[in-house]
Structure formats: C-alpha cells, structure tokens
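[1] mind looking at a prediction? Sequence and model below.
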Amino acid sequence: MNRLWTLIWPENLDAAAALLVALAVTVYAVLGGTKVEYISAAMLLNLSLIAFGLMKDRVARSKQQQSLDIIIGSQKILPADRFFKSKSPEDDVIRSAHSSINMIQETGSLVTEHSQAGIIDFMNRAGSLKLVVSSPSPLPALNLAFRNENLQNDSSILKRADLFLSQMSYISQKVGPRSENITVRYSEYDIGYTSTVSDGRHPSFVSKGIVRIAGFRIPFAKKLDFEIDSEFSPKVVSHFCDEFDTLFESCSKFILLIGSPRSGKTTIVNRLIDQFRSSNQHVYSVVSRETMREGERIGFEIVINGDEGSSRPFARRKEGALKDISDILNYDFETAVWDEIADEVRRESKSGKIIILDEIGEMQISSARFKDTINDLLNDSASTVIATISAASNPFLQSVKEHHRTNIVKLSEANRDAVMDSLSREMAASMRRASFLNGQAQ
C-alpha cells in the first residue's frame, strides 16, 4: 500500500483523482442514483483533470529538454539527428546572396534546373557566380556513375553534363553581358560533397550555405545535409570557403586578363612565364610583342615559350600610316602565321599543357583557324588557358568574355600586385594538376 501511495503522490495525483471520480460516477450510475447534470459535471471535472495532467506533462518535458540542452552545451556536443537534415533547398541561400555564390556540384544540372530563376535574378543584381562541377571526361564520369544509385554506366552522367551546358547557355542568354560574372570550372577529383555558399568572407553580409554529403548509392532525398552561416559558425564557413578556393584553383580553367593599353598585361604574362620556366614541359606560351626600329613601332611578332629564336613577325605597319596611331587598319597581317599558331596551340593543349596567350585580339582573330581553336579550347572541359584579351568592341571577343568557362580578371594599376599573386597561385595549382594528370607527380 505504501508503495502504491509512493507511485501516486505527488506526480500522478491528478490522474488518480480522475480515475476515482470516473469510478465513483460509474458505480453511482449503475445503482441508478445519478442525474444527468451530475454526470455532465463529473465528466467536465474529469476532462479538466486530464487537461491539467497534459499541461503538467508538457511543462515537465520542456524542463527536461532545457536541462538536456544545458548538458549538451556544456559538453559542446550536438546530437547528429538535430544537426543533419535532408532535402534542404539551395533556393534560400541563393535568394539571400548579395555579392557572390560559390557552388560545388556533381554535374550541376540539378541546381541549374531547380534554382534557375533564382540564379538569373541574382546575376541580374550584378552578382558573381562560380561553379565547380565534375569533369565529363570518362574516368570522373564513370566514378560518379558508380557512386550514384541506379546508374549502370557513365552515359547518364554525360547526359546530365550536356543538360547542364544547355541550362548554362539559357542562363547566359537571360543575363546578357552579366554572364561575364559566371565562371564554370571542371574537376577530375571525385568530390565527396556538394555545397552552395553565398557571400563567403564578405565583411558586410552574413554568409550562408548548404553542405550536402554525397554518400555512396544514397538517393538524393536521403542524402544528409546541414546549414552553415558566418554569424553562428564563422570557422566552419571559413573552412568551406578555403576548400572551395583550393578546389577552384586546381580545376581546368580559362582565365582572361583584361586591362587598358599599357596597363601591364604583357608584363604580368612574361613574369608568369619566367616564374614557371623550370616547369615549361607543362606550358606552351605565345606572346605577341612590338617590333621596334629606332624607337618606333614598325609591327608585331610572336615569341614561343620565351625563346628569342622562335620569333615570327605577323604584322607590319603600312607605308604612310601615322606613327602614333595603333589602329589595326594601319597594319598588314600575315594570317598564315596565326593559322600555324592555332594548330600548335590545339596540339599542345590536347597533350595536357597549360596554354598562355598574349593576346586574343583583333589581329589574332583575323585568322579564322585561330578563332576556331579558341572556340574549341573554350568548349574543351580539360583545357587550361591563361590569356590576355583585347577590350575592343568585337562580337567574337565579346562572346569569348561571356562564355561560361571564362574567368574575367580586370587589371588596373591599383590591383596589379594582387592580380600577380592570384595568377601565380592559379599557375602553381595548374602545374600540379598537369603533373598529376601526366603521371609525373613528385
């Protein structure tokens, strides 16, 4: 009896009272001594006791959860089931972006399809979008297919890669010249997660992101993901920003250096060539330079891999042309020279070399074969090109700048050192990539 009383008092007193009232009313009703109003009153009393019990239970549960949170907080442990989610949409991150969005995706087709409207709206607000996607070359595509559920070969992955390209083409058409701020790079690395991060490291905005674990043969709906933001988890955001930057630099790439005449584009290109001359087995460089006579420009020539003995003249100033006018109409061109260069560039790129071009300009594209080579390099996910490009208003040059693979770098006197440092990191990463892909890693 004492044990029964211990169980009832005080935690379960309300439940015991409800049971006693219900039992008493039932017995009284069976004996025929009750009236309807008494039964109704008893039922209302019982319901009140039950409601009181439920409220007390909720308060108790809340106190227990608060105590648990205090314990978890003191131990710096967050249960995984409270940390991970699934099917979290990238749309919220894209809508929140102010200045930049960085994405790591598998083929990219899913996010560019489902979040297409958000991406277009963001680009029209003068944002910058960078995407790293898996290379559609055979081995990465096969590895990606093997990791995904219900895929027997790489054909589905390659179809998704093609779909991604058509979607990027549509996005570029919608945003027009702002597509210069879109850069897609391809990675041979089999990435173990995907991510979308907005405004990474921006001093004025809260950076937000979704990181999704790829998993092995896990359907998309069951893949685990988690949210990050720089307000509550700045170290985690910084980590994934660093990860993105390193991966971005290590991908195939097509960098275009733009600047006004005499801004130092050729100087930077020559410094890059000199800096990595010891690894020139991975580089093929073509530099256009002035030919001078008695301090006056008389034409242009090209130099291959910094070798003075390789110089080939390709333009000569016309007789009677004004000396202080540099318009291309004042020059006669040897387009055959650029036809030869186009074939050499195409061959060296196919062999895995990094192509450095100074410059892609109106003189160079007077060769139809050179234009075709530039288009082929743009559409070859494995090619790596660092080039200067003319600021001239030309439809072909503009189409090159707006291509989804190109990364526009604008050079000025104020940022010259920063640009040089950035391109040095890009070259070092590309050298390492070329070394690994050619089986010569140290």
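    Happy to help now that I have it.
[2] when you work out contacts or count neighbours from here on, use the C-alpha atoms and nothing else.
    OK.
[3] residues touching Thr183, list them.
    Leu129, Lys130, Leu131, His404, Arg405, Thr406, Asn407 (Cα atoms under 8 Å, 6 or more residues apart in numbering).
[4] how about those residues in TSV, adding neighbour count and distance to Tyr284?
    Listed next are the contacts of Thr183 as TSV, based on neighbours: other Cα atoms under 10 Å; distance: Cα to Cα, whole Å:
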residue	neighbour count	distance to Tyr284
Leu129	21	29
Lys130	21	26
Leu131	21	26
His404	26	23
Arg405	25	20
Thr406	23	19
Asn407	22	20
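[5] restricted to helices, list the residues you listed.
    Applying DSSP state H to the contacts of Thr183, no entry is found in helices.
[6] in the longest helix seen in the chain, what's buried?
    Determined from DSSP H, the single longest helix within the chain is helix 36-75. Neighbour-count burial for helix 36-75 flags Ile39, Ala42, Met43, Leu45, Asn46, Leu49, Ile50, Gly53 (criterion: 16 or more other Cα atoms under 10 Å).
[7] for comparison:
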Amino acid sequence: MSESLELARRTFVTGQPGSGKTTLVMALVHALLERGVRCQGFYTQECREGGQRIGFDIVTIPSGERAPLARKKGPRHWPKVGSYSVDVASLEKYAVPTLLLPPPPTPDSKAVDVVICDEVGRMELKSEKFKKAVRSLLKLDIPVLGTLTAARYGHRVAFCDWIREQDQVAVHNVTKSNRDGVKALL
C-alpha cells in the first residue's frame, strides 16, 4: 500500500460530476490489485444505451458483478435523486455486503486489505442500511478508499460532512485539471 493509504486510514476523493473521481479510484484499485493487495467493495459506473445515459450500475470488487443503482425510467415507488430513480433493494443486495467484512482466516491475519467505496453519494444515501454499513466500516481498523459527493449549488450532504470529521480521514478534491496530481499524491 502507498504511504498515504497507511497514514490516512480512510482516504476519500471528492469533486463535481465528471471530474474523474471514479476513474482515479479505479486506477488506484488496479495498482493495488497488481501489488497483491486484497480489495473488496464496489464502484458505480455510468450505464448507457444508444449513446444516452440511462442510469448507473453498481460493480462489485473483486467479483465484477453488476446490478442497477439508478435509472432515468425507474418504477415510481423508487426514491428519486434528480432525474434518476434509485434501486435501493439492488444497492442493499450488492453494494452493502461488500462493505461488511468477513472474519479473517486466522486471528493474526486479515481477509481484506482495503475496502473500496465509490461512492458515498446522494443516491446511495437513500438507503439506511448503506449508511449503517459505512458507519460500521469507519469504526474498523482497515484502510478505506472511496469517493464522496461534493456540495452542489451550495447544498452540502450532512453524511459526507460527518465522514470528513472522522478520525484518520483524508479528503482530496479532484478536478479535471488536478486529477493527475491527486493520483500521484495518493
């Protein structure tokens, strides 16, 4: 692991949509996996159809299993975030378990080296189970690499502010112009 991950046990990147948060985290995950670091968690990926964005999917790490997170044309009973309907049941079935760590194989070892959580955002926060899993995760003695939604139009996200205030949390702001520098820093 990098020194930054060891010093800041919980490293998050934040930035506006399209700034490269997920791309940055996935580059770091690939580098960690190449070094034999055991990663577990999830990331979100844009879902397109006919060249148009129709929503977002959850992709689990390390299995690569995909499931819907949000769709522009979701059922009416799904909670809304902007123009998207959030599939809370899918989030809780696929993403939440990746944040809950298995017991280590032996008392002196760890089953997982780093937990990936991309993203703690407005869609994911529609789930109380997700929030509970994140709170529990941040109490554990394990490195976390994740992304936090940024304030938009002056509207802050209280849960993300709470994460920023936790011990051993480092948050790096990512923009299109600085993302390569942030990657080198991490």
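    Thanks, I have it. Since the model is a prediction, treat every value here as computed from it, not as a measurement.
[8] and stretch 237-245 of the first structure, what's buried?
    Buried residues in stretch 237-245 of the first structure, counted by 16+ other Cα under 10 Å: Val237, Ser238, Phe240, Cys241, Phe244.
[9] pick the one among those closest to Ala17 of the first structure.
    Nearest to Ala17 of the first structure among these: Val237, at 55.7 Å, using Cα to Cα.
[10] surely the closest one meets Glu243?
    No. In this structure, Val237 of the first structure is not within contact of Glu243 by Cα atoms under 8 Å, at 9.8 Å.
[11] in the second structure, which residue is closest to the centre?
    By Cα atoms, centre = their mean, the second structure has its centre lying nearest to Asp118, at 1.5 Å.
[12] tell me the SS of it?
    strand (DSSP: H, G, I helix; E, B strand; the rest coil).
[13] residues touching it, list them.
    Thr22, Val25, Phe42, Tyr43, Thr44, Gly146, Thr147, Leu148.
[14] could you find the closest non-adjacent residue to it?
    Take Asp118 of the second structure and drop its neighbours on the chain: the residue closest to it by Cα to Cα, 6 or more residues apart in numbering is Tyr43, 4.4 Å away.
[15] give me the element that neighbour is part of.
    strand 39-49 (DSSP states H and E).
[16] ok, back up a step: quickly check the contacts of Asp118 of the second structure for the two that are furthest apart.
    Using Cα to Cα, those span at most 13.5 Å, a distance reached by Phe42 and Leu148.
[17] onto which residues of the second structure does the longest helix of the first structure map?
    Alignment note (TM-score structural alignment): helix 36-75 of the first structure is unmatched in the second structure.
[18] strands along the second structure, start to end?
    Listed in chain order, the strands of the second structure (DSSP state E) span 10-15, 39-49, 52-61, 66-71, 80-81, 84-86, 114-120, 144-149, 169-173.
[19] so Gly55 of the second structure versus Gly18 of the second structure, what's the distance?
    14 Å (Cα to Cα, to the nearest Å).
[20] neighbour count: the two, which is higher?
    Neighbour tally, Gly55 of the second structure and Gly18, criterion other Cα atoms under 10 Å: the higher count belongs to Gly55, 21 against 11.
[21] ok, the more buried one - contacts?
    Going by Cα under 8 Å, 6+ apart, Gly55 of the second structure touches Glu46, Cys47, Arg48, Pro68, Leu69, Ala70, Arg71, Lys72, Tyr84.
[22] doesn't Ser134 make contact with Tyr186 of the first structure?
    Yes. Using Cα under 8 Å as the test, Tyr186 of the first structure is close enough to Ser134 to be in contact (5.5 Å).
[23] now do the contacts for the alignment partner in the first structure of Arg66 of the second structure.
    Correspondence of Arg66 of the second structure to the first structure, assessed by TM-score structural alignment: Ser311. Neighbour list for Ser311 of the first structure: Glu301, Ile302, Val303, Ile304 [criterion: Cα under 8 Å, 6+ apart].
[24] and the residues you listed, which of them are buried?
    Glu301, Ile302, Val303, Ile304.
[25] hang on, the first one packs against Arg316?
    No. Using Cα under 8 Å, Glu301 of the first structure makes no contact with Arg316, being 9.0 Å away.
[26] report the separation between the aligned partner of Gln398 of the first structure in the second structure and Thr149 of the second structure.
    With TM-score structural alignment as the matching criterion, the partner of Gln398 of the first structure in the second structure is Asp161. From Asp161 of the second structure across to Thr149 of the second structure, the span is 10 Å (Cα to Cα).
[27] more neighbours: these two, which one.
    Thr149 (22 against 14).
[28] what about that one, distance to Pro103 of the second structure?
    30 Å.
[29] just tell me what Glu6 of the second structure corresponds to in the first structure.
    Per TM-score structural alignment, Glu6 of the second structure is aligned with Ser250.
[30] name the nearest residue to the counterpart of Arg48 of the second structure in the first structure, ignoring sequence neighbours.
    Under the alignment (TM-score structural alignment), Arg48 of the second structure pairs with Met292 of the first structure. Among residues not flanking Met292 of the first structure along the chain, Ile298 sits closest, at 5.6 Å (Cα to Cα, 6+ apart).
[31] now swap in Val86 of the second structure and tell me
    That would be Ala70: by Cα to Cα, 6+ apart, it lies 4.3 Å from Val86 of the second structure.
[32] ok, how many other residues are close to that neighbour?
    For Ala70 of the second structure, using other Cα under 10 Å, the count is 29.
[33] now Leu145 of the second structure
    Under the criterion other Cα under 10 Å, the count of neighbours that Leu145 of the second structure has is 24.
[34] hang on, the earlier thing: surely the residue nearest to Asp118 of the second structure and Val59 touch.
    Yes. Contact criterion Cα under 8 Å: Tyr43 of the second structure and Val59 qualify, at 5.4 Å.
[35] for the stretch 201-350 of the first structure, which segments are assigned as helices?
    Here the stretch 201-350 of the first structure has its helices, by DSSP state H, counting those that start in this stretch, at 234-250, 265-275, 335-350.
[36] OK, contacts around the corresponding residue of the first structure for Ser90 of the second structure?
    Structural correspondence for Ser90 of the second structure with respect to the first structure (TM-score structural alignment): Val337. Counting by Cα under 8 Å, 6+ apart, Val337 of the first structure touches Arg312, Phe314.
[37] from Asp229 of the first structure, how far off is Val337 of the first structure?
    From Val337 of the first structure across to Asp229 of the first structure, the span is 54 Å (Cα to Cα).
[38] kindly report the same for Gln167 of the first structure.
    Using Cα to Cα, Gln167 of the first structure is found at 28 Å from Asp229 of the first structure.
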